[in-house]
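In: Quick one: sequence plus predicted model below, questions after.
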Amino acid sequence: MRHGKYFTIDSVPNSDKKATPLKEIIQSEDDVDEKYYVDDKDKIAKFAYLRGPKRIERTSADGHTYTYSEGGMSPYEDLSLPGRTMLTSEGSVNRSTHWLKINGRYRVLTPIEAERMQDFPDDWTKYKIVDGEVKEVSDRMRMFFMGNALVTSVIEGIGKGIKNIIEEYE
């Protein structure tokens, strides 16, 4: 919006590249550590609540009463669809975490799966150098990094498109 007016245009992708479904990103069950699976019934119920629809009456600090509402989302990810946008809170118990149900078991993404969603190589975030020493990065930080990342192939494509436009006018 600019000066109270907005401008919009219908856009059409200029690519025949198909989105990558989650089933092509997730690791084999044999390669997924048990720590990523969730068997705790309370935690499973919490994810169900967080992902479900809500209408909650609330009162603001000044005493105004209002209704907070939130639409429901699927109870878990559809593996035939691409992953959603990843946030820095990925992997924690919240509505935006990718919640998987595979062969009847629930789990969250692994750091490698998060890297794959952002088009980084496997284990890209596993190590860092601190004071000249190689240190292993915690899973929590690895997920944070990927939630803060840009999908590298998208940025690369935008860069190439800009380069093509510039070359056309040289």
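Out: Right, received. Where do you want to start?

In: Please make it C-alpha for all contacts and neighbour counts, starting now.
Out: Fine.

In: now the end-to-end length of stretch 73-81.
Out: 14 Å (C-alpha to C-alpha, to the nearest Å).

In: Please apply the same query to stretch 126-133.
Out: By C-alpha to C-alpha, the extent of stretch 126-133 from end to end equals 14 Å.

In: what distance separates that stretch from the centre of its chain?
Out: 26 Å (C-alpha atoms, centre = their mean, to the nearest Å).

In: and what of stretch 66-81?
Out: Centre-to-centre, stretch 66-81 and its host chain are 14 Å apart (C-alpha atoms, centre = their mean).

In: what's the answer for stretch 116-131, then?
Out: The answer for stretch 116-131 is 16 Å, by C-alpha atoms, centre = their mean.

In: Please compare the first structure with the one that follows:
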Amino acid sequence: MKQMKSGFQMTKTSRRGDYTYRYGMGNMRFPDSLELPARTMVTSEHTISRMSHVILDPGNHEYRLLSPEETEQINTFPVGWTELEDVSNSQRYFTMGNALVVNLVRDIGKEIDKLVRQESNLTKFNPNSAVENVEH
């Protein structure tokens, strides 16, 4: 698994063979830190791949994938939010891989609301206006 997280660079050739290009990916932390913010979740978290979150379990000191409940916590959903009758763990991981981080969306919404409330001319729409300076 650790090898999958290493960065690499390679030269690839187009399918038609008419040009080459550089392709690569950077290093990923292994194991994923329990102390730092998590990387973006993906729909395939339940499989072993380069993108899977792998942690060192603090209890038994063994590497493991995240649990469905941990993926809910990363996305700031309540624990058990995806645990429904006839919903498999694979479907729970897929759901969290497609989800947005709830608290992040909330915080963005609050900032948008502040900006809207700061606007002085909300009654007339001017399609030619542009935001010149926004102070937070």
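Out: Sure, I can see it. Fair warning: this is a prediction, and the values are worked out from it, not measured in the lab.

In: and the counterpart of Val116 of the second structure in the first structure, helix, strand or coil?
Out: Applying TM-score structural alignment, one finds that Val116 of the second structure aligns to Ile166 in the first structure. Three-state call for Ile166 of the first structure (DSSP: H, G, I helix; E, B strand; the rest coil): helix.

In: So Ile166 of the first structure versus Leu50 of the first structure, what's the distance?
Out: 47 Å.

In: more neighbours, the two?
Out: Comparing Ile166 of the first structure with Leu50 by other C-alpha atoms under 10 Å, the one with more neighbours is Leu50, at 18 against 10.

In: how about the more buried one, what's its match in the second structure?
Out: Using TM-score structural alignment, the partner of Leu50 of the first structure in the second structure is Met4.

In: now Ser74 of the first structure
Out: Using TM-score structural alignment, Ser74 of the first structure sits opposite Arg29 in the second structure.

In: Let me know the distance separating the nearest residue to that match once chain neighbours are set aside from Glu45 of the second structure.
Out: Leaving aside its chain neighbours, Arg29 of the second structure sits nearest to Lys5 (7.0 Å; criterion: C-alpha to C-alpha, 6 or more residues apart in numbering). Using C-alpha to C-alpha, Lys5 of the second structure is found at 14 Å from Glu45 of the second structure.

In: Pick out whichever of the two has more residues nearby.
Out: Legend: neighbour count by other C-alpha under 10 Å for Lys5 of the second structure and Glu45, higher for Glu45 (24 against 18).

In: so how far is Glu119 of the second structure from the more buried one?
Out: Taking C-alpha to C-alpha, one finds Glu45 of the second structure at 42 Å from Glu119 of the second structure.

In: on that earlier part again, double-check the residue nearest to Arg29 of the second structure against Pro31; I have them as touching.
Out: No - between Lys5 of the second structure and Pro31 there is no contact under C-alpha atoms under 8 Å: 9.1 Å.

In: where do the contact lists of these two overlap?
Out: Common contact partners of Lys5 of the second structure and Pro31 (C-alpha atoms under 8 Å, 6 or more residues apart in numbering): none.

In: so how many other residues sit close to the match of Ser74 of the first structure?
Out: Neighbour count of Arg29 of the second structure, defined by other C-alpha under 10 Å: 13.
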